[in-house]
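K.L.:
need a structure here:
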Amino acid sequence: MPQHTPTAPVCRDCDGFATATITTGTRHTDGSRVTLRITCPACKGAGHTTPAVRVRVRVGK
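P.N.:
Model (predicted):
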């Protein structure tokens, strides 16, 4: 059960998991794996999105 309510809406593309680490299958000389860090392009690694600003535009005369 969550303790805190999120203050900003969670990103719909990454569900709040903004960064993923992917192994490439190769290893460094010390034996550790080579990894790539990928961030969500929609939220740019924040995990949440800013709410859309609603703007009212009058069309016509």
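
K.L.:
from now on I want contacts and neighbour counts done on CA atoms only, so please keep to that.
P.N.:
OK.

K.L.:
what sits closest to A8 if chain neighbours are left out?
P.N.:
Closest residue in space to A8, ignoring its immediate chain neighbours: H48 at 6.1 Å, by C-alpha to C-alpha, 6 or more residues apart in numbering.

K.L.:
spatially central residue in this protein, please.
P.N.:
A18 (2.9 Å; C-alpha atoms, centre = their mean).

K.L.:
one more, for comparison:
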Amino acid sequence: MTHSAPPAARICPACDGFASAAITTGTRLNDGSRATLRVACPGCRGTGHVPTPASAVRLAQVAR
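P.N.:
Below is the predicted model of the structure:
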């Protein structure tokens, strides 16, 4: 008997799964460390994955 599983989430093509990055601003804080900004990928909104296309979901439902 086969088990049906939902389609796997796809890795975001914009960030290749590395959804956030720390970018240095160049300025130093009082303790000597650098100030950084955390930036999230706009394509996946910081998750690293994009939703599965609706056509793939429909094909998976038909295959059951």
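
K.L.:
just give the TM-score of the two.
P.N.:
For this chain pair, the superposition-based TM-score is 0.73 by TM-score structural alignment, normalised by the length of structure 1; 49 aligned residues with a C-alpha RMSD of 1.4 Å.

K.L.:
pretty sure the residue nearest to the centre of structure 1 sits against A46.
P.N.:
Yes. Here A18 of structure 1 reaches A46: they are 6.1 Å apart, a contact under C-alpha atoms under 8 Å.

K.L.:
so what's the closest residue to H28 of structure 1 other than its chain neighbours up against?
P.N.:
In space, and not counting its chain neighbours, H28 of structure 1 is closest to V34: 6.3 Å by C-alpha to C-alpha, 6+ apart. The contact partners of V34 of structure 1, by C-alpha atoms under 8 Å, 6 or more residues apart in numbering, come to 23-28.

K.L.:
mind listing the strands for structure 2?
P.N.:
Ranges of strands in structure 2, per DSSP state E, are 10-11, 20-28, 34-40, 49-50.
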